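K.L.:
Provided below for reference: sequence and predicted model.
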Amino acid sequence: MARYTGPKSKIARRFREPIFGPDKALERKNYPPGMHGASKRRGKQSEYSTQLMEKQKVKYTYGVLEKQFENLFHRASSKEGITGENLLKFLEARLDNAVYRLGIAPTRSGARQLVGHKHITVNGEVVNIASYALKAGDVIAVREKSKTMESITTSVAGRRINKHSWLEWDPSNLTGKFLNYPNRDEIPENIKENLIVELYSK
């Protein structure tokens, strides 16, 4: 499964947001990367550049490659409702994202690894496709033989109760349920989805 494997701190500094999770490098150097550092004078970004940056930020945040993202956007635009909000709802319904949101993994990349290594089931069946699209009522669970994995037990121990209203969590069985697509105001990421819609509308 193809995925981004490059330097994460550099990307986080480019967007000035911890899009891959807490990052000490971003805290120390809260300015874009480059040989001139914080002293470099940067010109005003064009409208296109701003829109492109927003799209790139969302792709890195959710770990989606270009073709996947484009397909999701077209799916969102063909569905009834607001295109930008539909796009975020579809991203939130990815299996790897739900595993991360439930607290089974501390990061989305960690969640993708758990899914890819067949530690996660959906409705009792092993699913190893990170982009698997969840539907309302789907039950996500840790495989029985994987429940004692240190990475999973440590992550679950640190999760907060009822963190996301569109997901239900059963700590005793390490299972969760995808209740429904979240509303836009429930999604915590700092994303201006209207800029992405504008970009694809050109």
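P.N.:
Arrived safely, thanks for sending.
K.L.:
drop to CA atoms for contacts and neighbour counts, all remaining ones
P.N.:
OK.
K.L.:
need the contact list for residue 85.
P.N.:
184, 193 (CA atoms under 8 Å, 6 or more residues apart in numbering).
K.L.:
Could you report the distance from it to residue 167?
P.N.:
Applying CA to CA, to the nearest Å, the value for residue 85 to residue 167 is 18 Å.
K.L.:
swap in residue 12?
P.N.:
According to CA to CA, residue 12 stands 27 Å off from residue 167.
K.L.:
Can you tell me how far the spatially closest residue to residue 131 that is not a sequence neighbour is from residue 163?
P.N.:
Nearest residue to residue 131 in three dimensions, chain neighbours excluded: residue 94, at 5.1 Å (CA to CA, 6 or more residues apart in numbering). For residue 94, the distance to residue 163 equals 17 Å [CA to CA].
K.L.:
Could you check which of those two has the larger neighbour count?
P.N.:
Between residue 94 and residue 163, counted using other CA atoms under 10 Å, residue 94 has the larger neighbour count: 18 against 13.
K.L.:
I'd say the more buried one and residue 129 touch.
P.N.:
No - using CA atoms under 8 Å, residue 94 is not in contact with residue 129, being 9.3 Å away.
K.L.:
quick one: residue 88 is in a helix?
P.N.:
Yes - assigned with DSSP: H, G, I helix; E, B strand; the rest coil, residue 88 falls within a helix.
K.L.:
A further structure is provided below for comparison with the first:
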Amino acid sequence: MARYTGPKTKIARKFSEAIFGEDKSFEKRNYPPGQHGNNRRRGKKSEYAVQLAEKQKAKYTYGILERQFRNMYDRANRAPGITGEVLLQLCECRLDNVVYRMGMSPSRSGARQLVGHRHITVNGNIVNIPSYQVKAGDVIAVREKSKSLEVISNSLSNASHVYEWITWNNDKKEGTFVAVPQRLQIPENINTQFIVELYSK
């Protein structure tokens, strides 16, 4: 499946936000990319451009392709509750995102690779589908054979974020997805209302 493999700093600069985490290159040049750099005159964005940019930002943040993201939106639209909030919750419940939140990888792309390479188990069973929807109460762990992986150990030793909806046992290298996070608990700066307006047209 196609994935964006180009320079991440360029994408972060496009949205004027370090959406892929800490980035020294972004801090040096936190203005939009382009031939004329910071001197280029930029007109006022149209309503559609703002909505599209917000959708693209959400897709790049969670590493989801257009068709998959559209399917998630349709699912959120059918579900009870506020569509935008449900959409973001579906993104947060993806297995690759949960692995990232638990600190097993410093990035979502790295977390996706861990899942795809069969290093992660859900309730004791190996799951190698990054888009797998984790449910409240599920136990996500590092596979027994993979517990000695240096990349996981390094990431866990540097992990500093604590999330209310996740518990983590470092000795067992496993965590529990306690509950689906509420919108206020999700730290991502995404205006879901723009995404809903875009898809509603």
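P.N.:
In hand now; what should we look at? Just so it is clear, the model here is predicted, and its values are computed rather than measured.
K.L.:
TM-score of the superposition?
P.N.:
Comparison of the two superposed chains (TM-score structural alignment, normalised by the length of the second structure) gives a TM-score of 0.98, and 201 aligned residues with a CA RMSD of 0.9 Å.
K.L.:
Between residue 12 and residue 167 of the first structure, which has more neighbouring residues?
P.N.:
Counted by other CA under 10 Å, residue 12 of the first structure and residue 167 do not tie: residue 12 has more neighbours, with 25 against 21.
K.L.:
where's that one, which helix or strand?
P.N.:
Secondary structure assignment for residue 12 of the first structure, by DSSP states H and E: helix 8-15.
K.L.:
what helices or strands is that helix leaning on?
P.N.:
Under the contact definition 3 or more CA pairs under 8 Å, 6 or more residues apart in numbering; DSSP states H and E, helix 8-15 of the first structure sits against helix 24-28.
K.L.:
how about the helix it packs on, aligned to which bit of the second structure?
P.N.:
Alignment note (TM-score structural alignment): helix 24-28 of the first structure is matched to residues 24-28 of the second structure.
K.L.:
What segments of the second structure are strands?
P.N.:
Secondary structure of the second structure, counting by DSSP state E: strands at 120-122, 125-126, 139-142, 166-169, 174-177.
K.L.:
And those strands: which comes nearest residue 200 of the second structure?
P.N.:
The minimum distance between residue 200 of the second structure and the strands of the second structure falls on strand 174-177, with 31.5 Å, by CA to CA.
K.L.:
residues contacting the most centrally placed residue in the first structure?
P.N.:
By CA atoms, centre = their mean, the first structure has its centre lying nearest to residue 62, at 2.9 Å. By CA under 8 Å, 6+ apart, residue 62 of the first structure lies in contact with 91, 97, 108.
K.L.:
nearest to residue 5 of the first structure, of those?
P.N.:
residue 108 (13.0 Å).
K.L.:
Tell me the buried residues within the contacts of residue 62 of the first structure.
P.N.:
The neighbour-count test (16 or more other CA atoms under 10 Å) applied to the contacts of residue 62 of the first structure identifies 91, 97, 108 as buried.
K.L.:
give the contact list for residue 147 of the second structure.
P.N.:
Counting by CA under 8 Å, 6+ apart, residue 147 of the second structure touches 153, 173.
K.L.:
Pull up the gap between it and residue 90 of the second structure, please.
P.N.:
Counting by CA to CA, the gap between residue 147 of the second structure and residue 90 of the second structure amounts to 28 Å.
K.L.:
likewise residue 18 of the second structure?
P.N.:
Going from residue 18 of the second structure to residue 90 of the second structure by CA to CA gives 22 Å.
K.L.:
And for the nearest residue to residue 86 of the first structure once chain neighbours are set aside, the neighbour number?
P.N.:
Leaving out its chain neighbours, the residue that sits closest to residue 86 of the first structure by CA to CA, 6+ apart is residue 76, at 5.1 Å. Using other CA under 10 Å, residue 76 of the first structure has 20 other residues around it.
K.L.:
residue ranges of the helices in the first structure, please?
P.N.:
Ranges of helices in the first structure, per DSSP state H, are 8-15, 24-28, 47-62, 66-78, 83-92, 95-101, 108-116, 150-157, 193-200.
K.L.:
Reformat those helices as CSV; add distance to residue 39 of the first structure.
P.N.:
Shown next, in CSV, are the helices of the first structure (distance: least, CA to CA, whole Å):
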stretch, distance to residue 39 of the first structure
helix 8-15, 15
helix 24-28, 15
helix 47-62, 21
helix 66-78, 32
helix 83-92, 35
helix 95-101, 37
helix 108-116, 33
helix 150-157, 39
helix 193-200, 28
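K.L.:
Which of those has the highest mean neighbour count?
P.N.:
Mean neighbour count, computed with mean count of other CA atoms under 10 Å, is highest for helix 95-101 among these, reaching a mean of 24.
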